[in-house]
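J.: Need a 3D model of the sequence below.
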Amino acid sequence: MVPKRNRRRRGNGRPREGIQLRTPVPLAATERTGTVGTGTVRWRVHVGGLMRSAPYVTDGTVYVTGRGVCAVDAADGSIRWTNADAGGTGSPTVAGDTVYAAGWRELFALDAADGRPRWRRRMRWISRSRPVVANGLVHYINAGRYLRTVDAATGRRRWRAKYQGRGWGMESAPVLADGILYAASKDGIVWAFDPATGKVRWKEPVYSQSPATPLLHDGTLYVGGGLGPHVRALDAATGALRWHMMVDSVGSVGTTPAISGNTLYVGCQDHRLWALNATTGAIRWRVSTDGPIGSSPVVADGTVYFGSDDGHLWAISAENGRVRWKVKTGGPVMSSPVVADGVVYVGSGDGYLYAIEASPAPGGPLP
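T.: The predicted structure is shown next:
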């Protein structure tokens, strides 16, 4: 199908080695609040769908999945092109001049300039995660039992690895860093693969159903518990457990953590964002919203940005959790935000992509 062009502009587990923590913290000592301002919206554009995917920003263009894959001008929000056949569920990624997106039983490679398909590959299952592209390979996961790798130029299969059993829950996205491809299975095992061959380097159970997409930082792999209130830190080279924190909550941690300095930020379905010591897992503080947090946080210039099912994008101090401002959208914010050139791009359940000033205070300068 030839892409549609739109020129209209519109503004459980057994004990393991490592540190085991469950630290009740008095509410008064950890809940952070402050004078809440309203952030400044530069523009918003309707791209349709529930907007669960995270945008991808590069070279002045925001690529996002709504009702299909859209390319949006980062400066003014005008839609450059839309491919209604591609995407639909998973977040897009860009490598060179090609956009890769997985969705309704197909994996697409699109021309970044006009959205025309370069190739498409059939899948038996729906994918809701972002593909990873590096060294001429595309690594992706869908609701089936395999981690799959195809040639980035042709879409032909290079290898596949069975890494999870049958089960239910959301799949996490693969993560590639330092020459290792990581994947967390729905049955609670974190795997490390050679990205060129699919050979298993190590695997480690984390005793969680549907673990979240991991974060790798400075030799440590941080994994949210998915359907449980757990956060674990693993040695990225060996999979050995470094620490395990069960936050003082009955909610589930289904988001990818963010890190700044020695603080780890984790969103939870208990309506709170938790700040943990990245070395030990000890709780530093927490901040409450008015809805579950299914949006992975991002840290930029001393501010943590994340969405909540209460319909807001939140901006809080990375140092102490004080709320700086929030922006109300027309639906739950399940999309993970992206910060680029002083702007936060985030999708909402109302079908709009928002561009919001990334200022610590409304109208204030960046630090």
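J.: Please count neighbours and contacts with C-alpha atoms only from this point.
T.: Fine.
J.: residues touching residue 106, list them.
T.: 86-87, 120-123, 126 (CA atoms under 8 Å, 6 or more residues apart in numbering).
J.: Please report how far it lies from residue 195.
T.: Using CA to CA, to the nearest Å, we find residue 106 at a distance of 22 Å from residue 195.
J.: Ok, residue 153 next?
T.: 16 Å.
J.: Look at those two and report which has more neighbours.
T.: residue 195 (21 against 13; other CA atoms under 10 Å).
J.: list the contacts for the more buried one?
T.: Neighbouring residues of residue 195 by CA under 8 Å, 6+ apart: 176, 179-181.
J.: Switch these over to CSV; also include secondary structure and neighbour count.
T.: Below are the contacts of residue 195 laid out as CSV (DSSP: H, G, I helix; E, B strand; the rest coil; neighbours: other CA atoms under 10 Å):
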residue, secondary structure, neighbour count
176, strand, 20
179, coil, 11
180, strand, 17
181, strand, 20
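J.: Can you lay out these as CSV showing distance to residue 66?
T.: Output for the contacts of residue 195, formatted as CSV (distance: CA to CA, whole Å):
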residue, distance to residue 66
176, 25
179, 32
180, 31
181, 28
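J.: which one of these is nearest residue 303?
T.: residue 176 (25.6 Å; CA to CA).
J.: buried subset of the contacts of residue 106?
T.: 86-87, 120, 123, 126 (16 or more other CA atoms under 10 Å).
J.: Reformat those as CSV; add secondary structure and distance to residue 336.
T.: Shown next, in CSV, are these (DSSP: H, G, I helix; E, B strand; the rest coil; distance: CA to CA, whole Å):
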residue, secondary structure, distance to residue 336
86, coil, 20
87, coil, 17
120, strand, 26
123, coil, 25
126, coil, 20
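J.: farthest-separated two in those?
T.: Within these, 120 and 126 form the most distant pair, 14.1 Å apart (CA to CA).
J.: mind listing what residue 352 touches?
T.: 44-48, 51.
J.: Could you also give me the structure for this next sequence, so I can compare it with the first?
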Amino acid sequence: MPRNSKSQNYHLSNAFSSQLIVRSWVMSTGFRKNNPFKSLITYTLFFGIFAIAVALHSAWTYYDISLPLSSPSSNVSSYHETSEFREFPEHATKWTAVISNGKIIASPVLVEDAIYVVVGRTSGEGRIQAMSSWDGSILWDHSLSGVSDFSPVVAEDVIFISLRSGLLVALDRHNGKELWSFQAESFINGPPIVEDGVIYLAAVKIYALDAVTGEVRWTRKAPKDVSSHLALSQGVLAFVGFDGVLRLFDADKGKPKFEYPIWFPFSDQLLASKSLLIVTGGGANIHAIDIRSVDIPYERAMRSVWERLWLWGMAPSPTVPRGYLWHNGTLQGVEAKAFVADGNFVYVGIEDAKLSDSSGQIVALDLSDGQVRWRTFLDSFPISAHLVGQEGLLVATSAGQLHFLSKSSGFQSHHVELGLKLVAPPGLGHNQLVVADNSGTIRSLK
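T.: Next up is the predicted model:
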């Protein structure tokens, strides 16, 4: 049969159509499988999603975008009365008291007209006593279910005691009646901190409780547990873990903010002074860190690569780590402890040797750069330093000496021999100074 000319022309035109030509080229070249434009779009989408995820993670880490917690039921804070101690005490003894069957291992606490002392080294001996600051008579006595290694903390009408068992007890400070208690999961490191109606504890977790009711506001697992006491300043909690890493948490919600590795053996006490956090420890190392620091995501990983390249001679020297302010490792001694700071100096005690009768030093470092401004050598190592009045610094040593120094120059005006060895720093307040030895003898100086 003769072919239809129209049909032949139709197939001929379709054979040379642009659609068929493109389709034939796609089939012969595999364009669909190896389309560069398609790969570019895929990679762009992938990196776009990755960048958005990094940005969201960075925002979550750097900024606090979570919902606020309800306000605590009060605004009570820890009581501090040392500001009322205006002049150095005389050597004259105001009164002496002996606590029967009581071994004291923590500092007495003076609040208005009362002195609070935790005694006992075994669970059967543990108790807290309130004494009159006027004559040392017993106001009340409360038995504890365990032993406390730390001084009690007073916030308005409540006194808090942390026990080795992880139990926190809240008592009415006027009569010793128990108000509430809280059981942590492990031993509590250091005394609690009470600030703006919230009490903070450090154990295997960091706890924030309502200071009046004991209700848990938040808890946060501490990586590698907690090896130091807590420090609090400008809404930031600071502690060091058993891995030697300093960690900063937001005090309001417990959100981790910053991590900083400490390369020397550290003491269990941190000192916070406004935006500065002072870490001290073995080898008389003293390190200042900005407590306002916040981690930038992936910065540590990038810095690690940078440091490796620098060691291989392939990159310039790394900049100082985030949070670093200054470090002083030039002081001679086996251990340093920061006691107190004012607007200009931080006052640090140095232990010269690990001996019971070791000598020591008290050193004033400039808060701005960590340089030594003055240094005073002592016959025994210092266990505390207190600011007194406008120009005074009262330093207590383990051998029972009280040294009265000028805080601006370190010049010693005089010193007092107490005649007893101190196991804990003296308590100051209400224009008197109270010292205690481990046998249970308490002496008030006026």
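J.: thinking again about what came up before, of the contacts of residue 352 of the first structure, buried ones?
T.: 44-48, 51.
J.: Over in the second structure, tell me which residue corresponds to residue 131 of the first structure.
T.: Counting by TM-score structural alignment, residue 131 of the first structure lines up with residue 192 in the second structure.
J.: Its match reaches residue 203, doesn't it?
T.: No. With contact defined as CA atoms under 8 Å, residue 192 of the second structure does not count as touching residue 203 (10.6 Å).
J.: who's more crowded, these two?
T.: More crowded of residue 192 of the second structure and residue 203, by other CA under 10 Å: residue 192, with 26 against 22.
J.: what's the closest residue to the more buried one other than its chain neighbours in contact with, if anything?
T.: Leaving out its chain neighbours, the residue that sits closest to residue 192 of the second structure by CA to CA, 6 or more residues apart in numbering is residue 201, at 5.2 Å. By CA under 8 Å, 6+ apart, the residues touching residue 201 of the second structure are 188-189, 191-193, 207-208, 230.
J.: mind running it again at 10 Å?
T.: Applying CA atoms under 10 Å, 6 or more residues apart in numbering to residue 201 of the second structure gives the contacts 162, 166, 168, 184, 188-194, 207-209, 219, 229-230.
J.: now swap in residue 270 of the first structure and tell me
T.: 229, 248-253, 288-293.
J.: of those residues, buried ones?
T.: 229, 249, 251-253, 288-289, 291-293.
J.: Could you single out the nearest of these to residue 267 of the first structure?
T.: Here the nearest of those to residue 267 of the first structure, counting by CA to CA, is residue 293; it sits at 5.4 Å.
J.: helix, strand or coil for that closest one?
T.: coil (DSSP: H, G, I helix; E, B strand; the rest coil).
J.: so how far is residue 308 of the first structure from it?
T.: 5 Å.
J.: what's the overlap in contacts for the two?
T.: Residues within reach of residue 293 of the first structure and of residue 308 at once, by CA under 10 Å, 6+ apart, are 267-269, 271-273, 332-334.
J.: of all those, which two lie farthest apart?
T.: 273 and 332 (16.0 Å).
J.: For the stretch 201-350 of the second structure, which segments are assigned as strands?
T.: Ranges of strands in the stretch 201-350 of the second structure, per DSSP state E, counting those that start in this stretch, are 205-210, 216-221, 231-233, 236-240, 245-250, 256-261, 266-273, 276-281, 286-290, 324-328, 335-341, 345-351.
J.: what about the shortest one, how far off from the first structure?
T.: If I follow you right, that is strand 231-233 of the second structure. Compared with the first structure after fitting, strand 231-233 of the second structure deviates on average by 2.3 Å (mean CA distance after the TM-score superposition for the first structure).
J.: Report the contact partners of residue 229 of the second structure.
T.: Counting by CA under 10 Å, 6+ apart, residue 229 of the second structure has contacts 188-193, 201-203, 238-240, 267-271.
J.: Map it onto the first structure.
T.: Under TM-score structural alignment, residue 229 of the second structure pairs with residue 173 in the first structure.
J.: Check the gap between the counterpart of residue 264 of the second structure in the first structure and residue 353 of the first structure for me.
T.: For residue 264 of the second structure, the aligned residue in the first structure is residue 208 (criterion: TM-score structural alignment). Distance of residue 208 of the first structure to residue 353 of the first structure, given as CA to CA: 32 Å.
J.: Pick out whichever of the two has more residues nearby.
T.: residue 353 (27 against 24).
J.: Can you give me the distance of that one to residue 94 of the first structure?
T.: From residue 353 of the first structure to residue 94 of the first structure the distance is 18 Å (CA to CA).
J.: same thing with residue 288 of the first structure?
T.: Relative to residue 94 of the first structure, and taking CA to CA, residue 288 of the first structure is found at 34 Å.
J.: cool, and residue 193 of the first structure?
T.: Relative to residue 94 of the first structure, and taking CA to CA, residue 193 of the first structure is found at 22 Å.
J.: related to what we said a few turns ago, please list which of the contacts of residue 352 of the first structure are preserved in the second structure.
T.: Mapping the contacts of residue 352 of the first structure onto the second structure (both residues aligned by TM-score structural alignment, their matches' CA atoms under 8 Å) leaves 44-47 still in contact.
J.: Those residues in strands, which ones?
T.: Within these, residues falling in strands by DSSP state E are 44-46.
J.: show me what contacts residue 128 of the first structure?
T.: 52-53, 87-91, 101-104, 140-143, 170-173.
J.: what secondary structure does it sit in?
T.: The three-state assignment at residue 128 of the first structure reads coil, by three-state DSSP.
J.: Need the counterpart of residue 97 of the first structure in the second structure.
T.: In the second structure, residue 97 of the first structure lands on residue 157 (TM-score structural alignment).
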